[in-house]
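[1] Please work out how this folds:
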Amino acid sequence: MKKQARLVLEDGTVFTGKSFGAQGESLGEVVFNTGITGYQEVLSDPSYCGQIVTMTYPLIGNYGINRDDFETMRPFVHGFVVREHCEVHSNWRSEQTVDSLLKEYNIPGIEEVDTRKLTRIIRQHGTLKGLITTSDEPVESLLEKLKAPLMEDQVARVSTKNMFAAPGRGSKIVLVDFGAKYGILRELIKRGCDVIVVPYNVTADEIRRIRPDGIMLSNGPGDPKNVPEAIRMIQEILGEYPLFGICLGHQLLALACGADTHKMKFGHRGGNHPVKELATGRTYITSQNHGYAVSKESLTDTDLEISHIALNDGTVEGLTHKKYPAFSVQYHPEAAPGPYDSDYLFDRFLEQVAKFTKEEKNYAATR
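    Okay, here's the model as predicted:
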């Protein structure tokens, strides 16, 4: 018999279900993801650090877990909520179950939850703090625990602690790791880049000593305003090298240029979000995972212009700098999981890098 588990929300709502994964207790921000597949990539996406993830698709775990589809070394979610957890996984690549993976990293899961009702609550009231527990404590006691503040140091928790290289013979790219998915590194390596991955708190001078051809600002968890050292670094380095920001990197570029960000009601999380590229009028289906967005009205007096917008709600999905070779997108062009419609942006970045490098060499030759 499976042990009973409960998901308690800060508004007093209680969902009772069955436990899978680790037993115990975990607190986090409850969010939902609309993906039909890709639960392994969701579990291992560092951008979910500090969050309890609800999957809206009703059956999770049917193709198991394999060694190839991780987006980082380990899962970072604080809890996993599903309608039905499939115990019998069936796929030729599968090596373990979702249950065993969560047990391995002490992450609690709860199944037999009405995820449609939970999603409606989040959509109506916004993201809520929640707690998954297998204890028999009274609800009143659990609600007291939910008064504790959510963590604000997620980026420091998920970023690499030391600089490391993924050698190549192409352009030298510094990847600033705010919680980078392997997908970003894969796309750069696939294009022959010589990638140097650096911690989130790298300084501008440390980057200059590497002498890169371009800089990539990765995705990551939490509020971008909780990473002030990164904002200062971008302000100092902007214009010296071509720059491409993804997700949290997009928000940090905006803050560094004088714009503002705000917390969304329930965010964008899934692999089917339509985004329009304003220059071409073309619509792309994108993979997204973010709870903060760049405030459109704050861009008025900056050197940034909007390049992409979300067709569902009009939020800012892309920015281009008017003076410097710098641009960013709120969504994930590396997908994983999701459609690969937007991987052309990596080629666009490297074209920008090549053009900038050529101009620098021509300038040096005329001095």
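
[2] contacts, neighbours, all on C-alpha from now
    Noted.

[3] helices or strands up against the lengthiest strand in the chain?
    If you go by DSSP state E, the chain has its longest strand at strand 261-277. For strand 261-277, the elements it packs on are strand 25-33, helix 115-125, helix 248-256, strand 283-294, strand 304-310, judged by 3 or more C-alpha pairs under 8 Å, 6 or more residues apart in numbering; DSSP states H and E.

[4] Let's compare: structure for the following, please.
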Amino acid sequence: MENLPKSIQVIFDKNPKLSELITNPRLISNSPFIFALSQKLNYSAKGNEDEYFYRIVFKEGSSRELMTINSGELRGLPTTTCIEKGKISDVAGLERVELDNESNLMPVLLGISLYSSIQNSLSYISNLCVDIRNHQILEGQARFERISETIVDIFNSIPDLALDKSLRDAYLSRIVKNNDDCYELYVSQREQLRHSLKGNNPDYNSKYYYENELYLFKDKLLTHPVFSVFERLVAGRICEIILSGNYSKSNIQRHKDFISKAESDINDIMASRISDLDRRISYYKRDIEMDRNLTRDGIEYHNTQIEKIELGISSIKKQIFNLLGVKLSSFDLLSQLMSKDEIDVFLIGGNLIVNDMQLTSDEML
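    Next up is the predicted model:
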């Protein structure tokens, strides 16, 4: 409740019963489009729809700073006059916005509600651009950054896009194209990962074999850009599902199957190197069983190495799962949310509030 704006908290304070109805409120949007939707519902209930809503359209390359009225009854409100460096530079246009009819509101509200519920679980999407510099991709860096920026922009715009069909359709086309570009970049990075292993053959005779392999995984393989691109591949597909409004099991599964194939490809590449560590364990175990000249200290050394390598393999597999499997589970989250019996959405004073759905621990598995 403390995360809500004071204007919303006041409404809850004045209406105590509201807290019983909305037990876990979350503000999704207080944008002009949400306010327009609230107004439209009010007008429809009153049988009065004599006002229209408009979107400001700027010319390409024009300043997006609008002049405001300084005095009188409309003081503080923006005009359509663009200003730049304190001078009038251009004039923006007004495009009438046709809000969806009430019969089409359910898919809209459903999409916004889903956005609310996955926002925390998929918070990494909003941070994709923050860690770009941590995943330098020498080949196609500009494309990588554009892909990331597009996903973040679309994900954060979902509440507003849900209320504007024409804009939503445009953004859907945009994310589909972006996902195609992201997949091409993924294929390139996947092959680079495969190639990097071919040039790093393990030295089984080195006494630092395990340390060298651990360094290879932690400093090169597990930080390879392919994981960052995979992360964006998942995020883009999630955005595509929400913007399409198609939450059927078959559609969610179709997207999941596509990502699962990408996950399997990376897992297979990593498994080929992990198998080298498994063979090293087998080597030590065979020595303990077969080498009659092996001293007690030698046996102890071998057992220590076996334990160390097994712990290392376990840690590596866990990190791979966090990089791949956890992201893939986003599709399961969508399916679980769609299986809910009801989703509560409230329009309060021009603000969209969702009674946040909580999954049980069993559902999150």
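
[5] care to give me the TM-score?
    For these two chains in superposition, a TM-score of 0.30 is obtained (TM-score structural alignment, normalised by the length of structure 2); 172 aligned residues with a C-alpha RMSD of 6.5 Å.

[6] Most tightly packed of the helices and strands packed on strand 261-277 of structure 1?
    Ranked by mean neighbour count, these are led by helix 248-256 with a mean of 28 (mean count of other C-alpha atoms under 10 Å).

[7] Find the nearest non-adjacent residue to residue 100 of structure 1, please.
    With C-alpha to C-alpha, 6 or more residues apart in numbering as the criterion, residue 100 of structure 1 has its nearest non-adjacent residue at 6.4 Å, and that residue is residue 21.

[8] quick one: buried residues of the host helix or strand of residue 33 of structure 2?
    Element membership for residue 33 of structure 2, per DSSP states H and E: helix 32-46. Within helix 32-46 of structure 2, the residues that qualify as buried by neighbour count (16 or more other C-alpha atoms under 10 Å) are 33-41.

[9] From those residues, pick the one nearest residue 142 of structure 2.
    Nearest to residue 142 of structure 2 among these: residue 33, at 32.6 Å, using C-alpha to C-alpha.

[10] in structure 1, which helix has the most residues?
    Under DSSP state H, the helix in structure 1 containing the largest number of residues is helix 344-366.

[11] and that one, what does it pack onto?
    Here helix 344-366 of structure 1 touches no other helix or strand, going by 3+ C-alpha pairs under 8 Å, 6+ apart.

[12] So which bits of that helix are buried?
    Quick answer for helix 344-366 of structure 1 (16+ other C-alpha under 10 Å): 345-346, 349-350, 352-354, 356-357.

[13] And stretch 146-164 of structure 2, by the same measure?
    When neighbours are counted by 16+ other C-alpha under 10 Å, the buried residues of stretch 146-164 of structure 2 are found to be 147-152, 154-155, 158-164.

[14] which residue ranges form the strands in the stretch 101-250 of structure 1?
    Under the criterion DSSP state E, counting those that start in this stretch, the stretch 101-250 of structure 1 contains strands at 108-111, 128-133, 164-166, 172-176, 194-198, 214-217, 243-246.

[15] Please identify the most buried of those.
    Highest mean neighbour count among the strands of the stretch 101-250 of structure 1 (mean count of other C-alpha under 10 Å): strand 108-111, with a mean of 29.

[16] which strands and helices sit next to that strand?
    Against strand 108-111 of structure 1 (3+ C-alpha pairs under 8 Å, 6+ apart) you get strand 4-9, strand 14-21, strand 79-81, helix 98-104, strand 128-133.

[17] Turn those into CSV, columns for distance to residue 189 of structure 1.
    As requested, those are exported to CSV (distance: least, C-alpha to C-alpha, whole Å):
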stretch, distance to residue 189 of structure 1
strand 4-9, 41
strand 14-21, 34
strand 79-81, 32
helix 98-104, 28
strand 128-133, 38
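
[18] Could you say which of those is packed most deeply?
    strand 79-81 (a mean of 28).

[19] which other residues reach it?
    If you take C-alpha atoms under 8 Å, 6 or more residues apart in numbering as the criterion, strand 79-81 of structure 1 is touched by 26-28, 51-55, 107-111, 113, 115, 132.

[20] One more pass at 6 Å, please.
    By C-alpha atoms under 6 Å, 6 or more residues apart in numbering, the residues outside strand 79-81 of structure 1 that reach it are 52-54, 107-110.

[21] Among these, which one lies nearest to residue 98 of structure 1?
    Nearest to residue 98 of structure 1 out of the contacts of strand 79-81 of structure 1 is residue 109 (C-alpha to C-alpha; 9.4 Å).

[22] what's the distance between that closest one and residue 356 of structure 1?
    Distance, residue 109 of structure 1 to residue 356 of structure 1, by C-alpha to C-alpha, to the nearest Å: 49 Å.

[23] Same check on residue 111 of structure 1?
    Remark: distance between residue 111 of structure 1 and residue 356 of structure 1 (C-alpha to C-alpha) = 52 Å.

[24] what ranges do the strands span in the stretch 1-150 of structure 2?
    Remark: strands assigned in the stretch 1-150 of structure 2 by DSSP E, counting those that start in this stretch are 25-29, 53-57, 66-68, 78-84, 87-91, 93-97.
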